[in-house]
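> Test case, fold it:
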Amino acid sequence: MSGNLHNWLNLILTPGLGAATIRKLLSYFGSPQQILAASKADLLRCKMLHDETIDSLHNKRTAMETQRQIDQAARQAVTILTWDDPAYPTLLREIHNPPLVIFVKGDPAIIENPGIAVIGARAASTYGLQIAQSLSQELAGQGLTIISGMALGVDSAAHRGALNANGKTIAILGCGLDITYPKQNRGLYGQIAAHGALISEYPFGTPPDGFRFPARNRIISGLALGVVVVEAARHSGTLITAQLALDQGREVFAVPGRIDSVKSEGCHRLAQEGAKLVHSAKDIIDEIKLSIREQSPSIPPVQAPVLEDLSREAQSILDFLDVYPKNIEEIIMATGFPANKINEELFMLEMQGAVVSLPGKQYQRLAEPCKSSV
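Predicted coordinates:
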């Protein structure tokens, strides 16, 4: 680890010294090294710091914590990139208020890959989870890195979709990289570290306090070419990320939902305000003008299930079902078939991957089926 890294970490770990003040000091003194080499008189003369902060810049406690962070990064195979490091992501450096330091667990090289952020509600519907996962799987299958925040709901579904395609995914955390949050995503944390990257601007030991997540969102949008919103309430934090994306000059995409669903109200509002409506991954790829690469054997394309010749009853059931779950009573009323026949046909459709059963005797259509030509 270089002395330059030590200087950057010393600054961000100094109590009472925030990122905005560090930037002003850099403008005044020129570099982290020159800030730390400045005398107390010089630091007082710039009129940016209190006496207590100046003392903290050079005390042994800050120096010891800086070294502890560097040592922990080495033990946990974490790369620390500073704002002036050539390996610091180009897109992120261009945003307003980029993080001065980022901690990266996984492959730092994928940060420069073209990426799309897929974000949305934590308490997502089955529809939202399915769309987030399938869109991410298709986009990752075309070589795009999927970026999200590893929260429950849409974020987790997006990461899993990318992993299902043997693609790359990046999770931006609102805490230190030594903390798994939420705890339910411990397994996902390990998968992302192995097949992508986990990124945080926060030092080891930083807890997942609520106020850190809005700041984290600027990194999600900052690393991406565009942001896809899958389910968001009208006043959700997801819309903050969408606004940040617009401020950063990124494309914003909205997935439509039911007009009576509060979970889709934010997406519909974005569409009214000019966001691009998304019906498929191709809509996103076309908009950002990326050429679709030739499909690699290591990244299989996403395919709809191929169904054998369907019975009249099975086709009627499939025509009635859509991506919103239906309970068994609704299916009986809509088709007029007896319960035993419907259960039989649903079982066969489920075995062919066209339908999934959900709690409460509900069923959902998974994808647009393709009839077999055999």
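> only C-alpha atoms for contact and neighbour calcs from this point on.
Will do.
> Now do the end-to-end distance for stretch 74-87.
End-to-end distance of stretch 74-87 (C-alpha to C-alpha, to the nearest Å): 18 Å.
> Run the chain-centre distance for that stretch.
Distance of stretch 74-87 from the chain centroid (C-alpha atoms, centre = their mean, to the nearest Å) equals 20 Å.
> What of stretch 284-301?
For stretch 284-301, the distance to the chain centre is 19 Å (C-alpha atoms, centre = their mean).
> ok, now stretch 95-108?
Relative to its chain's centre, stretch 95-108 lies at 14 Å (C-alpha atoms, centre = their mean).
> And this one, please, so the two structures can be compared:
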Amino acid sequence: MAETDLVDWLRFSTVPGIGPRRQLALLHAFGEPGLALAASEAALREHLPESLVSAWRAAAAAPSPQVDATLAWLQTPATAVITLGDANYPARLLDLPDPPVLLYLKGCAAQLQGTMLGVVGSRGATPQGIANARAFSAALSVAGLGIVSGLAAGIDAAAHEGGLDGTGGTIAIVGTGLDRVYPAGNRALAHRIAEAGLLVSEFPLGAPPKAEHFPRRNRLIAALSHGVLVVEAALGSGSLITARQAVELGREVFAIPGSIHSPQSRGCHRLIKDGAKLVESADDVLDELDWQARLLPQQRSITSPPQRVSLPPTPTSEAGVDDVVLSALGHDPADLDALVVRSGLTVEQLCAILLGLELTGRVATLPGGRYQRLA
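Here you go, the predicted model:
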């Protein structure tokens, strides 16, 4: 694309107060960004409210530091901007009533042309949820599916980690400009994705993490994906909004069931009641998608060795240690080996703490040497 054309697209996409739907209406009316920017006030009034006409005209005429900053950013490695008029614009986004007119990319842009699965869930995920998200995502990535998520803490981060473990890779759709990382705790992960996967945003450079950005991000996850897997979600979670958007777009929705005692399982159980596919293994997802690639037997299991989960330093108070063990236990049954890895405590320490928790009715012992949290 010629630089003059790109400048027109950048100016067009960053006029304040003009969202994707109005941008699309202007493109339909004028054919291309340059003509829309040059349109008369009379012509603009047919497509914009009076309150926005003067803002549009002022933005079209004024110098744009935003455009200059973007052109400079595009001189850095592995960066790109693709527009609605580009041949390589992701076709699946056109299923949206409001596809973004412009996407900012950092990383391997070719990943946008692959077959993708969205993996979403709770920011405050349980240790078992994080382990499931990474194991499922790794297995599906090994089978060749790209893993799409939103770079949030919890399930999203684990999904990206799993995607990076396989050949399918991972795409992070973010709710800020690509010169920012949110949350800051995922900065190292974002750098890894930029090197081995792809970061995508519809927001211009410098855009902060506003609350209204994240539902817009979620609709892109749903649209890009051939299906969406919800690992853990509380009722009212943004992940359920992503699942609903996926259904509206004709995508498959999958959900992993969990403990009836866990608030983080209730959203998945609601989805299953409403018709989402209950999945217990990565092959369940592949079979439903009729994915030709099949996992090798040793890759089908999601019962891989438990991952070490970052927990606060072990407190010295008895109550604090109890909380560490309960957090490590989550709401799904777990054995001592898993708890050792998750908590960093010794077997002897765990046995003493678990006995105390059992005597106070907060933990139950199950057959097979497993433990279940009760409160």
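> Could you report the neighbour count for Lys24 of the first structure?
For Lys24 of the first structure, the tally of surrounding residues (other C-alpha atoms under 10 Å) stands at 13.
> Same check on the one 3 residues further on?
Ser27 of the first structure has 10 neighbouring residues, counting by other C-alpha under 10 Å.
> And stretch 67-77 of the second structure, what's buried?
Val67, Thr70, Leu71, Leu74 (16 or more other C-alpha atoms under 10 Å).
> Make JSON lines from those residues and add distance to Gly19 of the second structure and secondary structure to it.
Putting these into JSON lines (distance: C-alpha to C-alpha, whole Å; DSSP: H, G, I helix; E, B strand; the rest coil) gives the following:
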{"residue": "Val67", "distance to Gly19 of the second structure": "18", "secondary structure": "helix"}
{"residue": "Thr70", "distance to Gly19 of the second structure": "19", "secondary structure": "helix"}
{"residue": "Leu71", "distance to Gly19 of the second structure": "22", "secondary structure": "helix"}
{"residue": "Leu74", "distance to Gly19 of the second structure": "23", "secondary structure": "coil"}
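> Nearest to Val53 of the second structure among those?
Val67 (20.6 Å; C-alpha to C-alpha).
> so that closest one makes contact with Asp8?
No: using C-alpha atoms under 8 Å, Val67 of the second structure is not in contact with Asp8, being 9.3 Å away.
> Do a quick rundown of the helices in the stretch 1-150 of the second structure.
Secondary structure of the stretch 1-150 of the second structure by DSSP state H, counting those that start in this stretch: the helices cover 3-13, 20-30, 33-37, 41-45, 50-61, 65-73, 127-142.
> Next, the angle from the fifth one to helix 3-13.
For helix 50-61 of the second structure and helix 3-13, the angle between their directions (axes from the mean of the first three to the mean of the last three C-alpha atoms, to 10 degrees) works out to 150 degrees.
> which other residues reach helix 50-61 of the second structure?
Arg11, Phe12, Val15, Pro16, Gly17, Ile18, Leu37, Ala38, Glu41, Leu44, Arg45 (C-alpha atoms under 8 Å, 6 or more residues apart in numbering).
> Now that you've got the residues you listed, can you turn the buried subset into something I can paste into PyMOL?
Here is the PyMOL command that selects the buried residues among those (16+ other C-alpha under 10 Å):
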select buried, resi 11+12+15+18+37+44
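> Out of the contacts of helix 50-61 of the second structure, which comes closest to Ala87 of the second structure?
For those, the residue nearest Ala87 of the second structure by C-alpha to C-alpha is Phe12; the value is 19.0 Å.
> Which residues are in contact with that closest one?
Gln23, Pro33, Gly34, Ala36, Leu37, Ala60.
> returning to what we had before: export the helices of the stretch 1-150 of the second structure as TSV, with columns for distance to Ser327 of the second structure.
Conversion of the helices of the stretch 1-150 of the second structure to TSV gives the following (distance: least, C-alpha to C-alpha, whole Å):
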stretch	distance to Ser327 of the second structure
helix 3-13	45
helix 20-30	42
helix 33-37	53
helix 41-45	57
helix 50-61	51
helix 65-73	42
helix 127-142	8
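> tell me which residues in stretch 113-132 of the second structure are buried?
Those would be 115-123, 125-132, for stretch 113-132 of the second structure by 16+ other C-alpha under 10 Å.
> In the second structure, what sits opposite Val252 of the first structure in the alignment?
Aligned by TM-score structural alignment, Val252 of the first structure pairs with Val253 of the second structure.
> Could you look up the SS state of that match?
Put simply, Val253 of the second structure is strand when judged by DSSP: H, G, I helix; E, B strand; the rest coil.
> Neighbours of it, how many?
26.
> for the helices of the stretch 1-150 of the second structure, which one sits closest to Gly227 of the second structure?
Nearest to Gly227 of the second structure among the helices of the stretch 1-150 of the second structure is helix 127-142; the distance by C-alpha to C-alpha comes to 12.0 Å.
> How about residues contacting the closest one?
Applying C-alpha under 8 Å, 6+ apart, the contact partners of helix 127-142 of the second structure are 119, 146-147, 154-155, 158-169, 231-232, 281-282, 286, 295, 299-300, 302-304, 306-307, 309, 327-330, 332, 342.
> if we go to 7 Å?
147, 154-155, 158-159, 161-163, 165-169, 231-232, 282, 299-300, 302, 306-307, 309, 328, 330, 332 (C-alpha atoms under 7 Å, 6 or more residues apart in numbering).
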